[in-house]
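S.K.: Would you be able to build a 3D model of this:
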Amino acid sequence: MSDDRPGILDGAVHPAEQTRFFGHAAAEQFLARSYRSGKGHHAILIEGPEGIGKATLAFRFANHVLHHPEPAEAPETMADPSPGSAITRQLVAGASHNLLHLTRPVDEKTGKVKSAITVDEVRKAGKFLAQTSGTGNWRIVIIDPADDLNRNAANAILKILEEPPKRSLFLVLTHAPGKLLPTIRSRCLPLALSPLSETDLAAALDSLGAAPSGPRAADVLSAAHGSVSEALKLVNYGGFDIVEAFRTIVDAVAEPPRRDVHKLADVLSAKDSDTVFSFFCQHVTDFVTDSARNAALSGNIARADRLAHLSSQLGERITVAQAYNLDRKQTIISVLDDIRASL
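M.R.: Next up is the predicted model:
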């Protein structure tokens, strides 16, 4: 089953709809016991790579808290959300008066998801928290992910975290905690999640009806590095073909045919190609970073320094290209040329 809401990958469902959870039993138990103790932190920073279950854990915990608003009466373990529960149905529909899912909004003009969480979105959180719950229940804000907060939005969130209202809970998700404001990190209790094992990844994909099959099944589980979203991109978005085309271009001994470069750039810059473009950007950044690390380990310091500098440049260039909607095809071509020149 797939979810057609913006930002949800083909083959995936919204985290609030997930009734099963894989690979993070210890983190789940920690949250349940911490809440029951009545001494739980008002802000939890759930850290880990993209696609490993951070948002699913956040919604499961929110579901648990809203079902058991008095900590001392809550069980020490979280049950799977019941689709028949009124609270679960409200969370799935995005209609809960007690939970706000703060994420990148959809641009009303283009119908596409914006590139950042803006301060206007954070203001909604302020209004949400200022309201009085008719049930006396908790007010929960899931920031998904905090990496997408622009500077003004991050500062606005910080002010709320500094003086949180009573019976409020913040579940702050991050793929890269080092990029967050140190002051935001310092006001949250960190909870780090690891990538899924191949066994748990296979089970998670199977629960979505997206278990890989055929000769590439093992390759999917290996190449996804414990991420459900990476696996779905590899299977449903032509990720393997993109990776192979990229490696053919950068590994070419002679200058690669420009038609191959333009063919890949055309695929990645086509209409509605946001997902594959993002996949490509992440892959090439990881490739350059890994190449720099390998060069350093082999003692080739000059090459390592050159590639490390390029890795930083690529991150900035891609961020600028996305923020200002620059020509994607030209961005991709220049990225490929720079990588080849630095190898």
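S.K.: all contacts plus neighbour counts: C-alpha atoms, from now on.
M.R.: Will do.
S.K.: residue ranges for the strands of this protein, please.
M.R.: Applying DSSP state E to the chain gives strands spanning 43-47, 99-102, 139-143, 168-174, 189-192.
S.K.: counting contacts, what elements does the second one pack onto?
M.R.: When you say that, I think you mean strand 99-102. The elements that strand 99-102 packs onto, with contact taken as 3 or more C-alpha pairs under 8 Å, 6 or more residues apart in numbering; DSSP states H and E, are helix 119-130, strand 139-143.
S.K.: Second input sequence below; structure requested for side-by-side comparison:
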Amino acid sequence: MSTEDIPEPDRVEGAPHPRRTAALFGQPAAEEAFLTARDAGRLHHAWLIAGPRGVGKATLAWRIARNLLAGAGGPLDMAPDQPVFRRCAALSEPRLFLLRRAWDAKAARLRQIIDVEETRRLKTFLQLSSADGGWRAVIVDAAEEMNTSAANALLKVLEEPPERTAFLLVCHAPARLLPTIRSRCRELRCGPLDAASLAAALDAAGLQTDDATALAELSGGSAGEAMRLAAHGGQPAYEELLALLATLPRLDRPRMIALADSCAGRDAAERYDMMMRLVPLALSRFARAGALGALPVEAARGEGDLIRRLSPGPGPARAWAEAVQRLGERMARARSVNLDPGQVMLDTFLDIETTAQRLASAA
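M.R.: Predicted structure coming up:
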């Protein structure tokens, strides 16, 4: 396999890598917090850039890194034709180190963790001084993917950080980090994107959407997830799923079988994966709306009426929440033992039907 064919663990399929992304959308507070510290001369050596997946954390890390390496001051915007931008995009910038999951050539797949061997490479990088005496940058993406040995090795570096070296830890799940690492970082919090910011991010990535509001709802404000949904027909698939659920408490059999069959077969892996995400999402939206007593913004036409009928209060909300947990565990087991996708989806739909019929009989 050539270098160009090796997948990158820190890149969303169908989207440009964050190191090649110039603009950041929807995170003005996080960016302003960094700029305020930098301009006041209080630039911390380690920054924990935390938040949900796909909301721009890595893009912010690369923007900060390029700004420091260029010694530019001012805003974090940089034209892609600038030398520092080009070197970072090509991973040829000698003052930058990217710590991420490595490619296992023997197993022909990405490693599941960032191991201590990668952090040893970081130590070698840090032993070299910057040629011009300027800043160096280390990006860790994603920080929670470090195993214990790698995390402890990074902790030792953070305890005695080299001068003029910024550590930028991109993290989706800060609770999984060592508390001692978290305590040595200043946090920049990135939140979900609103519909306008999401549409702008998709447009910048070369993707168009007819309904950014619905896509923002389905993706939870994650541009990364929105790109996956847009690339694999997520919105039409969700509408198809809701059309089936609208026949509850007894599902329409031909429609149920057709939807399950569409997830089976060698060429249906992406469809199956999409449905495995959309089913828990739909039920979670039922549960949340019933618990809060407020309907969400519709992610598909007719969703509000369906939620109002199937989850009118706390009792049904609890039942749907339990179904989300139960089906999530079942789906995880199905993936681990490679069960037939069509049968997995049939079993899932029948479980949902059982829940709906139990709620209908108790009403």
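S.K.: TM-score of the superposition?
M.R.: The TM-score (TM-score structural alignment, normalised by the length of structure 1) is 0.77; 328 aligned residues with a C-alpha RMSD of 3.7 Å.
S.K.: follow-up on the earlier one: and the strands of structure 1 as CSV, adding distance to residue 54 of structure 1?
M.R.: Shown next, in CSV, are the strands of structure 1 (distance: least, C-alpha to C-alpha, whole Å):
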stretch, distance to residue 54 of structure 1
strand 43-47, 6
strand 99-102, 13
strand 139-143, 11
strand 168-174, 7
strand 189-192, 9
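S.K.: a markdown table for those strands, including mean neighbour count?
M.R.: Shown next, in a markdown table, are those (neighbours: other C-alpha atoms under 10 Å):
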| stretch | mean neighbour count |
| --- | --- |
| strand 43-47 | 22 |
| strand 99-102 | 20 |
| strand 139-143 | 25 |
| strand 168-174 | 24 |
| strand 189-192 | 16 |
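S.K.: what about those, which gets the closest to residue 313 of structure 1?
M.R.: Closest to residue 313 of structure 1 of the strands of structure 1 is strand 168-174 (C-alpha to C-alpha; 22.0 Å).
S.K.: Relative to structure 2, what is the average displacement of the closest one?
M.R.: With mean C-alpha distance after the TM-score superposition for structure 1, strand 168-174 of structure 1 departs from structure 2 by a mean of 1.5 Å once superposed.
S.K.: Residues contacting that strand, please?
M.R.: The contact list for strand 168-174 of structure 1, computed with C-alpha atoms under 8 Å, 6 or more residues apart in numbering, reads 42-49, 54-55, 58, 129, 138-147.
S.K.: Let me know which of the strands of structure 1 is the nearest to residue 83 of structure 1.
M.R.: Proximity to residue 83 of structure 1 (C-alpha to C-alpha) singles out strand 99-102 among the strands of structure 1, at 17.1 Å.
S.K.: Kindly name the residues of structure 2 that line up with the closest one.
M.R.: Counting by TM-score structural alignment, strand 99-102 of structure 1 falls onto residues 96-99 of structure 2.
S.K.: Nearest residue to residue 118 of structure 2 in space, please, no chain neighbours.
M.R.: Nearest residue to residue 118 of structure 2, sequence neighbours excluded (C-alpha to C-alpha, 6 or more residues apart in numbering): residue 99, at 6.8 Å.
S.K.: actually residue 59 of structure 2, not the one I wrote
M.R.: Using C-alpha to C-alpha, 6+ apart, the nearest residue to residue 59 of structure 2 is residue 18, at 4.7 Å.
S.K.: close enough to count as contact, that neighbour and residue 12?
M.R.: No. Judged on C-alpha atoms under 8 Å, residue 18 of structure 2 makes no contact with residue 12 at a distance of 9.0 Å.
S.K.: So for those two, which sits in the more crowded spot?
M.R.: More crowded of residue 18 of structure 2 and residue 12, by other C-alpha atoms under 10 Å: residue 18, with 21 against 17.
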